[in-house]
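# Based on what follows, work out the 3D shape:
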Amino acid sequence: MGRAVRLPRPPLPRFAVAWFPAFEGLERIEAYRRRHDPMANDVAAHLTLVFPFPTALTALQLETHVRKVAAGWPPIPVTFRAVRVQANEFVFLMAQRGAQSIAALHDRLYARSLRQHLRTDLAYEPHITIARSLDPRQLDVSFAEAERDLAGEFHDVLREVTLLAVAPDGRIERIRDFPLDTR
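Now for the predicted structure:
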């Protein structure tokens, strides 16, 4: 009798937490993203609070954690306005008003069972990725176009966060929305 063949384990499920803004003028951002962000067809403009991570935790365990954090957090008035090139690959729309509160919410979401997934080598700066390119010339064009087409301010109130599942093929599914404390 031969040795049993061990099949490789399937990859762990991946999850993330994000906020999907409803800015006045969001259609301008989405039109820009369709031209410059390869992820534009996969996911709407969003601010990532917990970056995609693999875990053996169940969706229910993650929902419980996110619900608990969100329920104790007040809504955050936000303004996004400045665009910036990051890491010679991305163009970000940066949070101005509310950035410190968003960063504190990010830190709280990474508490407890998610702490091991926090990247401590990178500072968290609240942003919405609006373009991505490895071609420096294209990145320069994208940045100049963002400065022109997305001039001004985008205002909203962060009132809920969304738990997302990220499939191995990159498909992103919304699992559940969690309102922030609305007392």
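# From now on I want contacts and neighbour counts done on CA atoms only, so please keep to that.
Will do.
# ok, longest strand in the chain?
strand 76-86 (DSSP state E).
# helices or strands up against that one?
Helices and strands touching strand 76-86, by 3 or more C-alpha pairs under 8 Å, 6 or more residues apart in numbering; DSSP states H and E, are strand 90-95, helix 99-109, helix 136-149, strand 154-158.
# Run through who's touching stretch 168-180.
By C-alpha atoms under 8 Å, 6 or more residues apart in numbering, the list of residues contacting stretch 168-180 from outside reads 11, 13, 42-43, 63, 66-67, 70-75, 159-167.
# now with 7 Å?
42-43, 67, 70-75, 159-166 (C-alpha atoms under 7 Å, 6 or more residues apart in numbering).
# Next: stretch 83-90.
Against stretch 83-90 from outside (C-alpha under 7 Å, 6+ apart): 91-94, 129, 131-134, 139, 143, 146-147.
# sorry, back to before: buried ones in the longest strand of the chain?
76, 78-85 (16 or more other C-alpha atoms under 10 Å).
# In JSON lines: these, plus distance to residue 114.
Formatted as JSON lines, the buried residues of strand 76-86 follow (distance: C-alpha to C-alpha, whole Å):
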{"residue": "76", "distance to residue 114": "22"}
{"residue": "78", "distance to residue 114": "25"}
{"residue": "79", "distance to residue 114": "28"}
{"residue": "80", "distance to residue 114": "27"}
{"residue": "81", "distance to residue 114": "30"}
{"residue": "82", "distance to residue 114": "30"}
{"residue": "83", "distance to residue 114": "30"}
{"residue": "84", "distance to residue 114": "28"}
{"residue": "85", "distance to residue 114": "28"}
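# which one among those residues gets closest to residue 26?
residue 80 (11.4 Å; C-alpha to C-alpha).
# Just give the nearest non-adjacent residue to that closest one, would you?
residue 95 (4.3 Å; C-alpha to C-alpha, 6 or more residues apart in numbering).
# Surely that neighbour touches residue 76?
No - using C-alpha atoms under 7 Å, residue 95 makes no contact with residue 76, being 11.5 Å away.
# Could I get the contacting residues of the spatially most central residue of the chain?
In the chain, the C-alpha nearest the mean C-alpha coordinate belongs to residue 48, at 1.8 Å (C-alpha atoms, centre = their mean). Shown in contact with residue 48 (C-alpha under 7 Å, 6+ apart): 17-19.
# one more to line up against the first:
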Amino acid sequence: MIKRCIMIFPHFESGHVIDEIREKYDPLANHVRPHITVVFPFESNITSEMLKEHIINVLSEFKPFELVISGITPSINFGRYLFLNVAKGSEEIIKIHRKLYTGVLEEYYPKWLIGNKFMPHMTVGNLEDEEAFKRAINDTKHFSDSFKTIVNKVSVEIIDENEDSIIENDISF
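The predicted model follows:
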């Protein structure tokens, strides 16, 4: 069984700002680059070739699109998270997310997502401690930077036993 995730790794001119926030608040900052998850971590025996073919077929329906992210919002739905919000490009990401969870990936749709709306975001914080979470919310509440890029590919990562990200495939559209 291989543990994988499918993500968008946006490249921003001032991406170091995001890196600095993640270094403070996200324990995965040193394991995976800033990303937007489109298929959540799943374990399977799907071959690399089968998965790549599925993704190529799905992405053939899409064109590159502009992504704008700005503003940090706390989320307590599934833990204590800080999300960098998708201000533009959300509709496209939701469509990609839905289409990817068909075919060979249909059975891996997360049970916890059933009945919940998929909200594209970039996680910049994940805090265990309630007081640390409150401080992080206060520290980031006035964060107003905006980041823009063009999204034209998704990446398949393998998540190793140390939670490190190993890129298996980059698939452009």
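# TM-score for these two?
Overlay of the two chains. TM-score (TM-score structural alignment, normalised by the length of structure 2): 0.91; 168 aligned residues with a C-alpha RMSD of 1.4 Å.
# Can you find the partner of residue 70 of structure 1 in structure 2?
Correspondence of residue 70 of structure 1 to structure 2, assessed by TM-score structural alignment: residue 59.
# Burial check on the residue nearest to that match when sequence neighbours are not counted, number of neighbours?
In space, and not counting its chain neighbours, residue 59 of structure 2 is closest to residue 173: 5.7 Å by C-alpha to C-alpha, 6+ apart. The number of residues packed around residue 173 of structure 2, counting by other C-alpha atoms under 10 Å, is 17.
# ok so, going back, please report which of the contacts of residue 48 of structure 1 has the highest neighbour count.
Ranking the contacts of residue 48 of structure 1 using other C-alpha under 10 Å puts residue 17 first, with 25 neighbours.
# Same question for that residue, what's its three-state structure.
strand (DSSP: H, G, I helix; E, B strand; the rest coil).
# quick one, what contacts the counterpart of it in structure 2?
Mapped onto structure 2 by TM-score structural alignment, residue 17 of structure 1 lines up with residue 6. When contacts are counted by C-alpha under 7 Å, 6+ apart, residue 6 of structure 2 touches 37-40, 154-157.
# Kindly indicate the member of those residues with the most neighbours.
Going by other C-alpha under 10 Å, residue 38 tops the contacts of residue 6 of structure 2 with 25 neighbours.
# What residue in structure 1 is paired with it?
Using TM-score structural alignment, residue 38 of structure 2 pairs with residue 49 in structure 1.
# What strand or helix carries its match?
For residue 49 of structure 1, the host element (DSSP states H and E) is strand 47-54.
# and the angle from that strand to strand 90-95?
Interaxial angle of strand 47-54 of structure 1 relative to strand 90-95 (axes from the mean of the first three to the mean of the last three C-alpha atoms, to 10 degrees): 130 degrees.
# now what about the next helix-or-strand element following strand 47-54 of structure 1, what contacts it?
Once strand 47-54 of structure 1 ends, the next helix or strand along the chain (criterion: DSSP H and E) is helix 59-71. If you take C-alpha under 7 Å, 6+ apart as the criterion, helix 59-71 of structure 1 is touched by 108-109, 178-181.
# Only the buried residues of stretch 131-149 of structure 1, if you could.
Here stretch 131-149 of structure 1 shows 131-133, 139-140, 142-143, 146 as buried, counting by 16+ other C-alpha under 10 Å.
# Repeat that for stretch 94-102 of structure 1.
Buried residues in stretch 94-102 of structure 1 (16+ other C-alpha under 10 Å): 94-96, 98-99, 101-102.
# ok, so of these, who is nearest residue 56 of structure 1?
Using C-alpha to C-alpha, the buried residues of stretch 94-102 of structure 1 come closest to residue 56 of structure 1 at residue 102, 26.6 Å.
# which position in structure 2 aligns with that closest one?
Looks like residue 102 of structure 1 aligns to residue 93 there (TM-score structural alignment).
# count of neighbours near residue 173 of structure 1?
15.
# Relative to residue 97 of structure 1, how far out is it?
Counting by C-alpha to C-alpha, to the nearest Å, the separation of residue 173 of structure 1 from residue 97 of structure 1 is 29 Å.
# same deal with residue 128 of structure 1?
Residue 128 of structure 1 sits 14 Å away from residue 97 of structure 1, going by C-alpha to C-alpha.
# same deal with residue 59 of structure 1?
32 Å.
# Identify the residue of structure 2 aligned to residue 156 of structure 1.
Under TM-score structural alignment, residue 156 of structure 1 pairs with residue 149 in structure 2.
# Tell me how far its match lies from residue 122 of structure 2.
Going from residue 149 of structure 2 to residue 122 of structure 2 by C-alpha to C-alpha gives 14 Å.
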